[in-house]
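J.: how would this look folded up:
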Amino acid sequence: MKLVGIAIALAAVVALGALGGCANESRNDSIRAANKGAEAYGKKEIETAISNYKRAVELWPDNHEAWYGLGGSYAEKKDWTNAADAISHAVQLVPDQAMYQLLYGRILYEKAVRTAQEEEGRKENKKPEEVVPDLTSVNFEKPLQQLQEAVKLNNELWRAHYYIGRIYRDTGRAKEAAEELTRTLQAAPTDPGPWVALAELYRQWDYTDQAIQIAEAGTAVVPGITEKADIWFEVGMGYDDKRLYDKAIDAYTKSLEAKRDKHTAKFQRGQAYYRKNDYGNAKRDLEEFSKTGGVSVQFEKQQAAKMLVDIAAKSVVPGSTPVEQPKSPEDVVKKGKGRGKRGR
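T.: From the prediction side, this is the model:
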């Protein structure tokens, strides 16, 4: 019996060794699959990346780096539901990794915004991309929690501060938003988003000079040409607010050079030409905008139509001038919000 006991013990040791070998093999295969996923992601082959990352976590469910890569890959597709599920596994496995918390918070934020767009789109019978939902009532508690945890772990993560700033902005906490966005810009990010966000915020407060200063600084920091389209647009809007139409037109032109389908820049440039009585260029821009702008710029199309009618009337009666200059969407907003702020 003693010999049988020894034999069983030896067999158990051999079996455990074999199981350990299988476990190590699965882990190594998982790491190799994750490396292939990372390589595909770097080449923007997102579907291939997803396939490899999924294989990696199947082989070794504790491969947190693979879960992180899978979440990032789904985020590239704007598949926020699958992205959130994947990155949540990475966070659960390694909760003290700041980058995991950052990505989780960002994905949850984007998911919440997308849900709001879809709900508003159903109400208006439009595509989600064609509506601008009211985000003030959206519950951003969970993404804010993850992002705050990220900066707690690493306060140098400018993108975490950026998304915290966006949440504060979306929920009407303007002062906190400005603080977070300012902290973001101290890192001189090459992403145009933070520069645009803070410039927009300053313009809403009627701090036009500061808005222009921020946006122009962004054009010097952000590399590339296409990436600067939205920043140049903000520069133009700032000069438009100051009635410096030549400078506004120059900025809008740079925005359009960076991104030819920046339809709002075409509208704003046409309106700036109109306001400086350059009706030939105004007519060209406004007509082109009216033909190309989508449903999301319906209000601007109505304004363009009014200006074109005025221009047509002027061409019939030489020497006359348009009776009233139509208000831009920005002017309409400021009439309702901005005037009272100066008296505070």
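J.: from here on, contacts and neighbour counts on C-alpha atoms
T.: Will do.
J.: quick one, helices of the stretch 151-300 of the chain?
T.: 158-170, 174-185, 192-204, 208-221, 229-241, 245-258, 263-275, 279-292, 298-316 (DSSP state H, counting those that start in this stretch).
J.: now show me the structure for the sequence below, then we'll compare the two:
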Amino acid sequence: MKKLVGIALIALLLVSFLLTGCRPPEVEGVVVDIQHGMYDKALEGAQKAVELYPDNAEAWYYLGFLYGRKGEFKKMNEAFDKALALNPDQKVKYDNVDVPLKKAVEQIRLNYFVQNHNSGIQDFNKANQTDDPEQRKQYLASAAKKFTAAHEAYPTRVEPLQPLALTYLQLGDTATAEKYFLETLQTNPNNDTLLSMVGEFYMMAGKLDKAQEMYDRALEINPQNVNALLAMAQLMTTKDDWEKAVTYFEKALELEPDNADISFNIGLSYYRLEKYQEAIPYLMRTLEKEPDNEKVYEVIGVCYIQGKMYEEALPFLKKAVEKFPNNHYLWNYIAIAYANLGNDEEAQKAYEKAKALESAQLQ
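T.: Below is the predicted model of the structure:
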């Protein structure tokens, strides 16, 4: 009988051993404390557990989990990184379910990232909707705190960086905004999307040479980065280098041939270069996509007039005033075209129509 009791006791111990999976008692205590909601006690236990068992991935995981609950995301990720380096496939508890450690870490990081990033966006939008300067400052400070938390929770995600930079820019702290961008670039030097974002930040800060450096790096990595191409084109317009602007806009249009804004900007760039004939086809292309865009009609009209293409101008302008009969610019262009073609009577009529419309709009 005693022998049977001994066998049963050994069997019970073996079952216990299998259930805990060789889990040290200190780690087991942390798990139990978490299950009972005693998080402060669990944190103390986890800190002791990693000291006693520095090669135990599960101990580091629970330490990271508990730091995350306290909002200490840098410490959370330090612990998670150690756990992942030791055993990414270690089974751990997440939402009372046994899952691989790497899956649990990914989900925890993502949850904290989404929670803080979305809340930061809400505060940022509120800041830009209020007219109260003090309230605006408070919302921006709150947004900065949440964007920073989102970035710390998931450091490889670049989404918070642009709004974080904008927030600090509006708070007047460009140095902090730049710091976050450059820190991230150190860990993601070949991320063309991130480089483009940093370029945008430098544009907003008025540091055009640094912006150009970032866009150049982005395009060297990915020549098909449309955002970087468009940003570089806009930068060239800021420098009044319209020839280079056209080059970048045209590369972007090759990648997005149905983008009406790009074709319009190419047309506008050619207009600034006084290459009116080259401008018109791109502007017409925009008009095909946006047939009700009154501004495009005006720019095409002025290209015809400035290019002294009076005969070609009249049919286009007559159709334009049928669509926009109260546009005094279009009537004025008609007057100029008729005058240069020697039809003074029609020129006078169109001129009087233009003046009447302009006077009416000023009243």
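J.: sorry, back to before: a markdown table please, covering the helices of the stretch 151-300 of structure 1 and showing distance to residue 79 of structure 1 and mean neighbour count.
T.: Shown next, in a markdown table, are those (distance: least, C-alpha to C-alpha, whole Å; neighbours: other C-alpha atoms under 10 Å):
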| stretch | distance to residue 79 of structure 1 | mean neighbour count |
| --- | --- | --- |
| helix 158-170 | 18 | 25 |
| helix 174-185 | 26 | 20 |
| helix 192-204 | 20 | 23 |
| helix 208-221 | 29 | 20 |
| helix 229-241 | 24 | 26 |
| helix 245-258 | 28 | 22 |
| helix 263-275 | 27 | 25 |
| helix 279-292 | 28 | 18 |
| helix 298-316 | 28 | 17 |
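J.: make JSON lines out of these and add distance to residue 16 of structure 1.
T.: JSON lines is the format used below for those (distance: least, C-alpha to C-alpha, whole Å):
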{"stretch": "helix 158-170", "distance to residue 16 of structure 1": "45"}
{"stretch": "helix 174-185", "distance to residue 16 of structure 1": "52"}
{"stretch": "helix 192-204", "distance to residue 16 of structure 1": "54"}
{"stretch": "helix 208-221", "distance to residue 16 of structure 1": "58"}
{"stretch": "helix 229-241", "distance to residue 16 of structure 1": "61"}
{"stretch": "helix 245-258", "distance to residue 16 of structure 1": "63"}
{"stretch": "helix 263-275", "distance to residue 16 of structure 1": "66"}
{"stretch": "helix 279-292", "distance to residue 16 of structure 1": "68"}
{"stretch": "helix 298-316", "distance to residue 16 of structure 1": "69"}
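J.: which of the ones you listed sits closest to residue 142 of structure 1?
T.: helix 158-170 (11.0 Å; C-alpha to C-alpha).
J.: got the angle for that closest one vs helix 174-185?
T.: Counting by axes from the mean of the first three to the mean of the last three C-alpha atoms, to 10 degrees, helix 158-170 of structure 1 lies at 160 degrees to helix 174-185.
J.: so which bit of structure 2 is helix 158-170 of structure 1 matched to?
T.: Aligning helix 158-170 of structure 1 against structure 2 (TM-score structural alignment) gives residues 192-204.
J.: how far is the matching stretch from where the chain is centred?
T.: Computed by C-alpha atoms, centre = their mean, to the nearest Å, the separation of stretch 192-204 of structure 2 from the middle of its chain amounts to 10 Å.
J.: that stretch vs structure 1, average offset?
T.: Compared with structure 1 after fitting, stretch 192-204 of structure 2 deviates on average by 2.3 Å (mean C-alpha distance after the TM-score superposition for structure 1).
J.: what about residue 2 of structure 1, neighbour count?
T.: When neighbours are counted by other C-alpha atoms under 10 Å, residue 2 of structure 1 registers 7.
J.: among the helices of the stretch 151-300 of structure 1, which is nearest residue 67 of structure 1?
T.: helix 158-170 (19.7 Å).
J.: the closest one to helix 192-204, inter-axis angle?
T.: 30 degrees.
J.: mind giving me the packing neighbours of helix 158-170 of structure 1?
T.: helix 98-124, helix 141-153, helix 174-185 (3 or more C-alpha pairs under 8 Å, 6 or more residues apart in numbering; DSSP states H and E).
J.: change it to 10 Å
T.: helix 98-124, helix 141-153, helix 174-185, helix 192-204 (3 or more C-alpha pairs under 10 Å, 6 or more residues apart in numbering; DSSP states H and E).
J.: need the contact partners of the shortest one.
T.: Contacts of helix 174-185 of structure 1 with the rest of the structure, by C-alpha atoms under 10 Å, 6 or more residues apart in numbering, involve 155-171, 191, 194-195, 197-199, 201-202, 204-205, 214, 217-218.
J.: distance between it and the chain's centre?
T.: 16 Å.
J.: then stretch 237-247 of structure 1?
T.: On C-alpha atoms, centre = their mean, the centre of stretch 237-247 of structure 1 falls 26 Å from the chain's centre.
J.: need the contact list for the aligned partner of residue 281 of structure 2 in structure 1.
T.: Residue 281 of structure 2 maps onto residue 250 in structure 1, with residues paired by TM-score structural alignment. Counting by C-alpha under 10 Å, 6+ apart, residue 250 of structure 1 touches 232-233, 235-236, 239, 269.
J.: so which bits of the helix or strand where residue 134 of structure 2 lies are buried?
T.: Taking DSSP states H and E as the criterion, residue 134 of structure 2 maps to helix 133-153. For helix 133-153 of structure 2, the buried set under the neighbour-count rule, 16 or more other C-alpha atoms under 10 Å, comprises 136-137, 139-153.
J.: counting contacts, what elements does it pack onto?
T.: Using 3+ C-alpha pairs under 10 Å, 6+ apart, helix 133-153 of structure 2 sits against helix 73-86, helix 101-127, helix 161-170, helix 174-187.
J.: how long is stretch 198-213 of structure 2 from one end to the other?
T.: End-to-end span of stretch 198-213 of structure 2 (C-alpha to C-alpha, to the nearest Å): 10 Å.
J.: so what's the gap between it and the chain middle?
T.: 15 Å.
J.: cool, and stretch 33-52 of structure 1?
T.: The answer for stretch 33-52 of structure 1 is 23 Å, by C-alpha atoms, centre = their mean.
J.: what about the residue nearest to residue 211 of structure 2 when sequence neighbours are not counted, distance to residue 172 of structure 2?
T.: In space, residue 211 of structure 2 comes closest to residue 199 once its chain neighbours are excluded; the distance is 4.1 Å by C-alpha to C-alpha, 6 or more residues apart in numbering. Look at residue 199 of structure 2 and residue 172 of structure 2: by C-alpha to C-alpha, they are 18 Å apart.
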